[in-house]
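Chemist: The sequence isn't on hand, but the structure is:
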């Protein structure tokens, strides 16, 4: 049985997110992932939680380094109390150029820095709940002061799950060491890659920390092409071709290309971006690549397709919300079948 999370378009703003979340809840989704890209992820999460009663809401993923762990901890604590325990905090590093040039923040050593970020969050949460002295001192973060006046105090559901997005080997092992779960990148979701690369690295981190595998959740975020009929599926497939072309123009995402022997495709895509030929990226992504990276099928078949690919590899998966609400009933039946798989 999968927990099924709805996705949210990155362009969706605070004025639309409440209705989007309510729709997801009515369709039977277990949770909703909200982005942190064009709009603020914590604000979107707050409005989504306020508009629902059962739905879990997580950030996927909140850009960590421009924000102090303390400000994220305070917001997360408030969201958890507001929602009665339905908030999930997903964190990510983004890339060096964005952190330094878009956010004007520090990029030092992303793996140790995010590890300390998660550890300091857990220390802060512990102080909030138990009133204990705050004392976290690391190389990148230091928290030693929390006067009672600034402590929001205990809440009914203090265990806020902290997930991390991870791609590279060191970051994936780090997730196994300290986080509550991992959110896969769309480029890392072929079942072969999950089985042969992601899971062994997570296990290495778990072993290093002396943790049990049951303590870690894995949320798969595949690019899915689905719709009411084959024509709609084909249109979605082409949309995902364009997205994969954009994603694989970034070298950080090339490891999954390497696994399938498509190393040269990433270099071709990067060269096109340097020439400003953004519209030509999709021509590099072949149908063979799409077959590996993008599960496809109409609503009546897609649950079986996803089950056959991913059963036994994870407990949670994302599924696209229909652009047209008229398709909600058909999509809801696919979600029910996927939840029961």
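Modeler: Looks like it came in fine. Since this is a predicted model, take the numbers as computed values, not measurements.
Chemist: CA only for contacts and neighbour counts going forward, please
Modeler: OK.
Chemist: what about the strands in the protein?
Modeler: 3-6, 31-34, 56-59, 62-63, 87-92, 136-137, 142-143, 162-166, 181-184, 217-220, 316-319 (DSSP state E).
Chemist: what packs against the longest one?
Modeler: Helices and strands touching strand 87-92, by 3 or more Cα pairs under 8 Å, 6 or more residues apart in numbering; DSSP states H and E, are strand 56-59, strand 62-63, helix 69-83, strand 162-166.
Chemist: With residue 291 as the reference, name the closest of the ones you listed.
Modeler: Residue 291 lies closest to strand 162-166 among the helices and strands packed on strand 87-92, at 23.0 Å (Cα to Cα).
Chemist: helices or strands next to that closest one in the packing?
Modeler: Here strand 162-166 touches strand 87-92, helix 169-178, strand 181-184, going by 3+ Cα pairs under 8 Å, 6+ apart.
Chemist: so of these, which one's packed in deepest?
Modeler: strand 87-92 (a mean of 25; mean count of other Cα atoms under 10 Å).
Chemist: What lies in contact with it?
Modeler: Contacts with strand 87-92, where a contact means Cα atoms under 8 Å, 6 or more residues apart in numbering, come from 45, 49, 56-64, 76, 79-80, 114, 160-166, 183.
Chemist: on that earlier part again, any chance of the helices and strands packed on strand 162-166 in TSV with distance to residue 132 as columns?
Modeler: TSV is the format used below for the helices and strands packed on strand 162-166 (distance: least, Cα to Cα, whole Å):
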stretch	distance to residue 132
strand 87-92	23
helix 169-178	21
strand 181-184	26
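Chemist: Put this next to the first one:
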């Protein structure tokens, strides 16, 4: 099992000890460091800044939001960071949700699967640099010929030669069709909430995509976000995780279209998810956190003694996960996780 340090996205300001965490993660044998974005800090800049002090770990985004930048602009970020890191960059992409896409980026959210397919195709064209980049699809037409166009655009190749044509592209996906798409067009799946109990269901979704692409699972990575905590008091730790679950189940998405809530519902917690959402939207966030079932938190995290963590990590690996993306607040926690997972 590989480990990735999840730096996430910033709150009101940048974290004070991120550089230390990245250094300790590399020293402790972590395979990668990932950064995310929501509607504040971006995911590329922290990797360039803090990643400049690393020599071995992969640097990845989990995820950059596709509506935040055009496919060509995203490919420029990717090829630049790949050069600067000596071929260690992983491009993790995600569609986000309608509240962010339409409310923050001012872009339409409709047809996310078709948009993703076009987006990945254009990024791959840029990285391949075999021909001028063009796309006939309706979502990202290149050259642009729509309203306001002067008609002077022409297909272009990137000036900079990408370091790797096969730079890995992973998709953040939660629903069955999106997970299948990741298996079809990407090199990995970023699972924000994963439950080993449902590995058979995930395998069916992935299998559909592999079959459509005419390939097997070899080389495909499954990176699951998972809080891994070595402790003698798992009950207390799981209690501290409940507010984050409540936020994603109740506050990260529109009523009636919250993809995170749908994930928890598929796990069998539909009634509890409805209660969490109702309480969260009413501003009763503490009560929403208390309504999160203990069993749900236990399914999506690995918390316990070093021996218990080691056993659980083995179970997640057997369920198909190749990388655990863990969030740690200090160097001691990183070292404890690394030692337990050896």
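Modeler: Alright, I've got the coordinates. This one's a predicted model, so the numbers in the text were calculated from it and none came from an experiment.
Chemist: coming back round to it: looking at the helices and strands packed on strand 162-166 of structure 1, spot the one closest to residue 201 of structure 1.
Modeler: The minimum distance between residue 201 of structure 1 and those falls on helix 169-178, with 5.2 Å, by Cα to Cα.
Chemist: all helices of structure 1, in order?
Modeler: Secondary structure of structure 1 by DSSP state H: the helices cover 14-27, 41-50, 69-83, 96-97, 110-130, 169-178, 191-193, 199-209, 230-247, 255-259, 263-274, 287-293, 299-310, 328-340.
Chemist: is it possible to export the ones you listed to a markdown table including distance to residue 150 of structure 1?
Modeler: Below are the helices of structure 1 laid out as a markdown table (distance: least, Cα to Cα, whole Å):
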| stretch | distance to residue 150 of structure 1 |
| --- | --- |
| helix 14-27 | 28 |
| helix 41-50 | 20 |
| helix 69-83 | 10 |
| helix 96-97 | 33 |
| helix 110-130 | 9 |
| helix 169-178 | 26 |
| helix 191-193 | 45 |
| helix 199-209 | 32 |
| helix 230-247 | 42 |
| helix 255-259 | 44 |
| helix 263-274 | 48 |
| helix 287-293 | 47 |
| helix 299-310 | 45 |
| helix 328-340 | 42 |
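Chemist: which one of these lies closest to residue 281 of structure 1?
Modeler: Using Cα to Cα, the nearest of the helices of structure 1 to residue 281 of structure 1 is helix 230-247, at 4.9 Å.
Chemist: Just want to check the distance between the residue lying closest to residue 154 of structure 1 once chain neighbours are set aside and residue 159 of structure 1.
Modeler: Spatial nearest neighbour of residue 154 of structure 1, chain neighbours left out: residue 129 (4.1 Å); criterion: Cα to Cα, 6 or more residues apart in numbering. Using Cα to Cα, to the nearest Å, we find residue 129 of structure 1 at a distance of 10 Å from residue 159 of structure 1.
Chemist: Equivalent analysis for residue 53 of structure 1, please.
Modeler: Residue 53 of structure 1 is 19 Å from residue 159 of structure 1, by Cα to Cα.
Chemist: Comparing these two, which shows the higher neighbour count?
Modeler: residue 159 (16 against 13; other Cα atoms under 10 Å).
Chemist: Can you tell me what that one aligns to in structure 2?
Modeler: Taking TM-score structural alignment, the alignment pairs residue 159 of structure 1 with residue 166 from structure 2.
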